[in-house]
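In: Got a sequence here, can you build the structure:
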Amino acid sequence: MDSTNATDPPRPPRAPPFPSMHRRSRSRTAPRPARPLAWFLAGLAAAGMAQAQEDLPPPALRPSPALAETVPSELRPQLPTFVEGQSISGRPELETVIEGDAMLRRGDTVIRADRIEYDQPQDLARARGNVRINRAGDIFTGPRLEMNVEAFEGFFTDPSYRFIANDAYGRADLIEFLDDKRAVIRNATYTTCTPEPGEGWLPEWLLTADRLYIDNEEETGLAVGATLRFFGVPVLPVPVLSFPLTEKRKSGFLPPTLALNNRSGLELTLPYYWDIAPNRDATLSPTILSRRGLQLGGEFRYLEPGYQGVLDASFMPNDALRDRERWAYSVRHSQYLPQAVRGGLSLSLNLNRVSDDDYWRDFTRSPAIVSLTQRLLASEGVLAWGLGNYSAFARALRWQTLQDVTAPIVPPYDRMPQVQGRWQNTYLPLGLSGYVEADHTQFQSDSRLTLQPNSQRSYVMAQISRPWQAPGWFFTPRAQFHATHYEFDAPLANGRLSADRTVPTFSLDAGLVFEREVQLLGMSVLQTLEPRAFYAYTPFRAQNFLPNYDSGLHDFNFATIFTENAFVGHDRIADTNLLTLGLISRLQDPATGGELARFGYAQRLRYENQQVTLPGGAPVVDRFSDVLLGAAINWSPTWATETTVQYNPKTDRSERATAGVRYHPGPYRVVSAAYRTQRGLSEQFDIGWQWPLQDLLGGEGRWYSVGRLNYSLKDNRLVDSIVGLEYDGCCWTGRVVLERLQAGSSGANKRILFQVEFRGLARLGSNALGVLRDNIPRYQLLQQQTTTPSRFTRYD
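Out: Model (predicted):
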């Protein structure tokens, strides 16, 4: 945009005569240009038609194309012009003068003033006195306007303005309309604070600029010679400041972020966002850590018709605290290759690596540290294929284990490679369904740490079942066959270099569903009673001498208690002769089917001892397992509770329990709490919340308390915690958050995050908002815009 003509307002260029201009009409449409006599005759005809149709039924409502949010450019030359005023004079198709409450309307543009002079051959409007323009919801007011109406070119002196896209407001010495999408505002102010009556009103934040360029096509603003004032105090004087008018992406420097860290000191980041293309972008994030040095980080995202992905990386040439180079990277890529082979191939990559074992402790927010298992970083590539009932994949998986000398862990096995094929059909003859799966995996790890040899394992697993089901019952017999072969790279304790195992399994699953309508607390509900019985039999096969590469105990819950194998993985298949009994009762809303409450019970009855165990485990000899009890109650739309208890009838006490409750009475008001305990291992309490302080302290205010606390009752200390305050200032939001993340058994990372969000302009400070979104269940952004502004909300 050229801003050299700052002193002499430009006159609009000449334009071809506008095709139609009419006096005020109450109709939304108008005929093509006509002589005055034709107007008169047309009016008589319209009146006659209206009289003739008085006795006809009213027409059905239908959508009107005139209510389109944007007027297509090819239709604009065909739009009529309407004028209205107390006095209208002039010469047809030459000039028109409207005085007294003057109004000129064309499409989505409305000009109002005390006096409007319209030169039709030039399509030029001159307005004086109390001038107001409404252009598709954007409002401009001032004393004097000169404009080419169709091209929307011209100038406005001493204007005030308000934009619909972000409800921004401001004043200036002059606005130069370059076209219907672009404008230059001289000596401008800009804010999203709602103006209040009176001469002494000052917005809480205000951007002043020598020149303000508005580009509604790119949906961006550019302030030259800008200063951002917060409560009258200059906080950000910058030569050039670019900001979005909407949520559309735009290249440029993002506001700097600032945080305090107990390990790294002051953290200052100046990110740069590069909008490369509609389907590609990048963010470069150089960071200065006062105790460590300079860290270079970046993220690249891409989205193509057949593939997409994200690349994250960070690099520190020299960490002053560790006296070495530090780096991390994360790559996530997925791709579909439809033409590669029949059925198509898909490729996915998930690569994560860091420079050293201490990285997870020093940089908890690194792009590669993205999971709860921060010390186990997986790098994996999967090539998958599928066609009808057939599927296959090949995978390579390698782990990076970040060791802590105070708490070492045994590294998991790499799979280099794993190849698997599967056939599955649910529509076999006689109502049968089944599958066959074959797998070959080479397991690799450091034998000095795992204390067992590496191996190549191959297995074939086949299953067939015949389900019968009806609205009130189901019955499913199932048979399974599992054959496994091992080739070891070192002899086992018995001297063998290979091993084979074949295990069959048979199971029966049956259940009933009863329903009845009952009255509960004055309301009609549908109650169900759902008993279930599950029997499984697997004969004993000697397996305890085999190494364990991927097997572990199933979690004991309502989902896994009705399964044949007590172990997950393929290195252990438990010998089983047991019956599982369960009972569930639900209370449902008969009108919507919504679940009001659910109560459950399940227990296993064992007929023979289980001899197959994990390494170091003992045989299971109890005839009755622990009892699972569960309940979930949705008391109302605002209250919800859920609990599960694993109860040991022999010791008459619970072995494990979880309980959770959530209270969500309205916007920005939510409290969720959870209690988890496992006897002898852990006991934790977790609470998260977002709540207005005025509800707690009384009075009026805009302060909100936010946070999440995870407390270990066993260790009597906080594990992780986030506590903060938010202030809603209508046109701005302030956040202060204290974050504490446990980093091993000996210490924790602590950060203080500050952020001020100027709505419609930028966020300054650290990314406190991202921390709150990631950690507080059902957190809501204060005054988040949920609907797109429409020009008809400001229709004149």
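In: make it CA atoms for all contacts and neighbour counts henceforth
Out: Fine.
In: Which element, helix or strand, includes Ala38?
Out: Assigning secondary structure by DSSP states H and E places Ala38 in helix 36-52.
In: I meant Leu629, not that one.
Out: Per DSSP H and E, Leu629 falls inside strand 627-633.
In: Report the distance from the next helix or strand after that strand to the chain centre.
Out: Next helix or strand after strand 627-633 toward the C-terminus (DSSP H and E): strand 639-648. Relative to the chain's own centre, strand 639-648 is displaced by 29 Å; criterion: CA atoms, centre = their mean, to the nearest Å.
In: and this one, so I can compare the two:
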Amino acid sequence: IAAEQAHGKAEKLTFLGEQRYTMDDASYTTCGVGKEDWWVRANEMEINRTTNVGVGRHAWIEFKGVPLLYTPYISFPLKKQRKSGFLTPSFGTTGNSGAEFTLPYYWNIAPNYDATLTPRIMSKRGIQLGGEFRYLQPNYSGELQAEWLPNDNVTKSTRSAYRLKHGQNFGAGFTGNLDLQKVSDNDYFRDLSSLVAVTSQTTLPREGALNYGSGPWSAGLKIQRYQILQDPINPIVPPYERAPQFTAAYNKLNVFGWADARAAAEFVDFDHGGKVRGKRFTLHPSLSVPFTRAYGYLTPKLGLHYTQYNLDQQSTALPDATGTLRNYNVSANRTLPIFSLDSGLAFERQANLFGQALTQTLEPRLYYLYVPYKDQSRMPIFDSGEADFNFAQIFSENRFAGGDRISDANQATLALTSRFIEAETGQERLRATVAQRYFFRAPRVALTSAAPTDKISDFLASIGGQITPAWSADAAWQYDPNTSHTERYNVGARYNPASGKLANLTYRFNRNTLRQVDLSGQWPVAPRWQVMGRWNYSIQDKKTLETLGGIEYLEGCWAVRVVAHRFQTATQKTTNALFLQLELSGLSSLGTNPLNVLKQNIGGFTQSKPHGEDLNLDEF
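Out: Next comes the predicted model:
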């Protein structure tokens, strides 16, 4: 057999035609001769080259002489193409569901339609039925997923979930999408999923959108609603629903040969069962004139921000998104001019770092912003909040996120960046940046409490890069000079001398709220043996938030992985999961695949594979 080390044998070979034959007592493996740790055996195997389908009767997988999986009948494609049939079963265990076994069935309905039916047997909860239907057409595609647990043995109730995702291209610049999700109860994901990203979900969108784009013009229409999965320990405040939201934008560079023109408009009808409701219209045109040279740039920009509110009179006795009761104006508007001046220079010199000749840059930047003050205290807050203070926000026109508050400003931001660049390759080896904002006049606009009165903002600093081929590091620091306190910082390092050799260390600090250590990595400990793991510990809470540990053994034609995962859900419940996988090179895998969990938890994780990739059976 002429592919990798794949080979087989049979007691009897019978030709039934030019493209069809049968084999009695057939065996197949991708292991090397004399090192056959596993075999696929069948009492009878029929190969049909005309239909490119193989059939095995009374077939089983044998590993180290031990039969692992038996089936009285199996059909499989001879080429890498889709075919209906049972997929490899998986098994594992979690703390919430107990021991689990799934046996997916794949249905190849048509070249552009398929479905997967997945029964899931859980020792603690019973039998769950799951399914996925996918469709693809030249102008649209999508998938429908559904799960149904008719009688949960723990909760004594029927539980279900579904999701529909659809994307459509209508032509002439118009596209659309639909995303609908629903679960039967608040604890569905926390009880029935083994992934942190899924168990932590609290807001399920139900939205549809119609979009348009052509040249400098774009527009969108969206209806957005939610299902809220309440947390009994930390109740969730439902966000406003947008029913509907309309957006339009115009972006044109080099207008008149010297200016960039932009305009954005938005209309939103904010709906909420327990808060003030209303409509908001915003319009924000702007014109900038960039002057760019090799040594620097200067970009003045002038814009206008207009906002109009029309509130539901019957809801004006209710609070807004912040929980604040205000003396609302049922109809209110706001018009604010916005002027900014962004400038920067770039200097270079030859330098030496870690014994290597590099180009060092020095890049000072000055950003000035002026926005006059306007009282906005009688306007509601639907979607605004304090923007996260970071290097991106410090050069923005508004210290608030959302459209309900426009901060007054008479301020300048100074920043300095230095980079070390390899002259031959252009690879950036190290970057360091510092920045701070200076207020010529303290801002007066606030959300709920008083606006800040400090003359200078927090000081931001960051440094990071690929120090050596094996070592990389990064650090960020936010310091409040007005209180002489460090607000937050994080430090991280990665050692990655070769593929499969990896160690990550991160420390995160946020004053009064967060002090965490995060260790992760993978490393060979002996020939063919590799360990991997993660430990996330809260120093402030004095408890482990998440642990993951695994071991892998890699042989020439197979690999086995065992991974244990323990984490906390949004309700502070601890969930345990165990993944066990046997990978047979060129055939399939048995058990529950832990690779997605490893990639999500270990930054830079690389998968080890046995010698044989999936082989093309047409070569045999």
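In: quick one: the strands in the stretch 401-550 of structure 1?
Out: Remark: strands assigned in the stretch 401-550 of structure 1 by DSSP state E, counting those that start in this stretch are 414-425, 433-444, 455-465, 468-470, 473-488, 498-512, 514-520, 523-538.
In: Reformat those strands as TSV; add distance to Ala113 of structure 1 and mean neighbour count.
Out: Listed next are the strands of the stretch 401-550 of structure 1 as TSV, based on distance: least, CA to CA, whole Å; neighbours: other CA atoms under 10 Å:
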stretch	distance to Ala113 of structure 1	mean neighbour count
strand 414-425	76	18
strand 433-444	78	19
strand 455-465	81	19
strand 468-470	75	11
strand 473-488	77	17
strand 498-512	77	18
strand 514-520	66	12
strand 523-538	62	19
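In: Could I get the full set of strands for the stretch 101-250 of structure 2?
Out: Under the criterion DSSP E, counting those that start in this stretch, the stretch 101-250 of structure 2 contains strands at 105-110, 113-122, 126-137, 140-149, 159-171, 174-183, 203-214, 217-228, 241-255.
In: other SSEs contacting the shortest one?
Out: If I follow you right, that is strand 105-110 of structure 2. Strand 105-110 of structure 2 sits against strand 85-86, strand 113-122, with contacts defined as 3 or more CA pairs under 8 Å, 6 or more residues apart in numbering; DSSP states H and E.
In: again, but for the fourth one
Out: Identification of packing neighbours for strand 140-149 of structure 2 by 3+ CA pairs under 8 Å, 6+ apart yields strand 126-137, strand 159-171.
In: Adding mean neighbour count and distance to Glu143 of structure 2, write those out as JSON lines.
Out: Below are these laid out as JSON lines (neighbours: other CA atoms under 10 Å; distance: least, CA to CA, whole Å):
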{"stretch": "strand 126-137", "mean neighbour count": "17", "distance to Glu143 of structure 2": "4"}
{"stretch": "strand 159-171", "mean neighbour count": "17", "distance to Glu143 of structure 2": "5"}
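In: Serialize those to a markdown table and add fields for distance to Thr433 of structure 2.
Out: Formatted as a markdown table, these follow (distance: least, CA to CA, whole Å):
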| stretch | distance to Thr433 of structure 2 |
| --- | --- |
| strand 126-137 | 47 |
| strand 159-171 | 41 |
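In: which one of the strands of the stretch 401-550 of structure 1 lies closest to Pro237 of structure 1?
Out: Closest to Pro237 of structure 1 of the strands of the stretch 401-550 of structure 1, according to CA to CA: strand 414-425, at 54.2 Å.
In: what's the closest one aligned against in structure 2?
Out: Aligned by TM-score structural alignment, strand 414-425 of structure 1 falls on residues 241-252 of structure 2.
In: How far off centre is that stretch?
Out: With CA atoms, centre = their mean, you get 25 Å for stretch 241-252 of structure 2.
In: next one: stretch 282-301 of structure 1
Out: Centroid separation between stretch 282-301 of structure 1 and its chain, computed with CA atoms, centre = their mean, is 24 Å.
In: repeat for stretch 482-491 of structure 1
Out: In terms of CA atoms, centre = their mean, the centre of stretch 482-491 of structure 1 is found 45 Å from the chain centre.
In: Contacts for it, please.
Out: When contacts are defined by CA atoms under 8 Å, 6 or more residues apart in numbering, stretch 482-491 of structure 1 is touched by residues 453-462, 497-504.
In: Kindly report the same for stretch 442-456 of structure 2.
Out: Contacts of stretch 442-456 of structure 2 (CA under 8 Å, 6+ apart): 322, 324, 373-376, 381, 385-386, 405-410, 436-441, 481-482.
In: what's the span of it, first residue to last?
Out: Terminal residues of stretch 442-456 of structure 2 lie 9 Å apart, using CA to CA, to the nearest Å.
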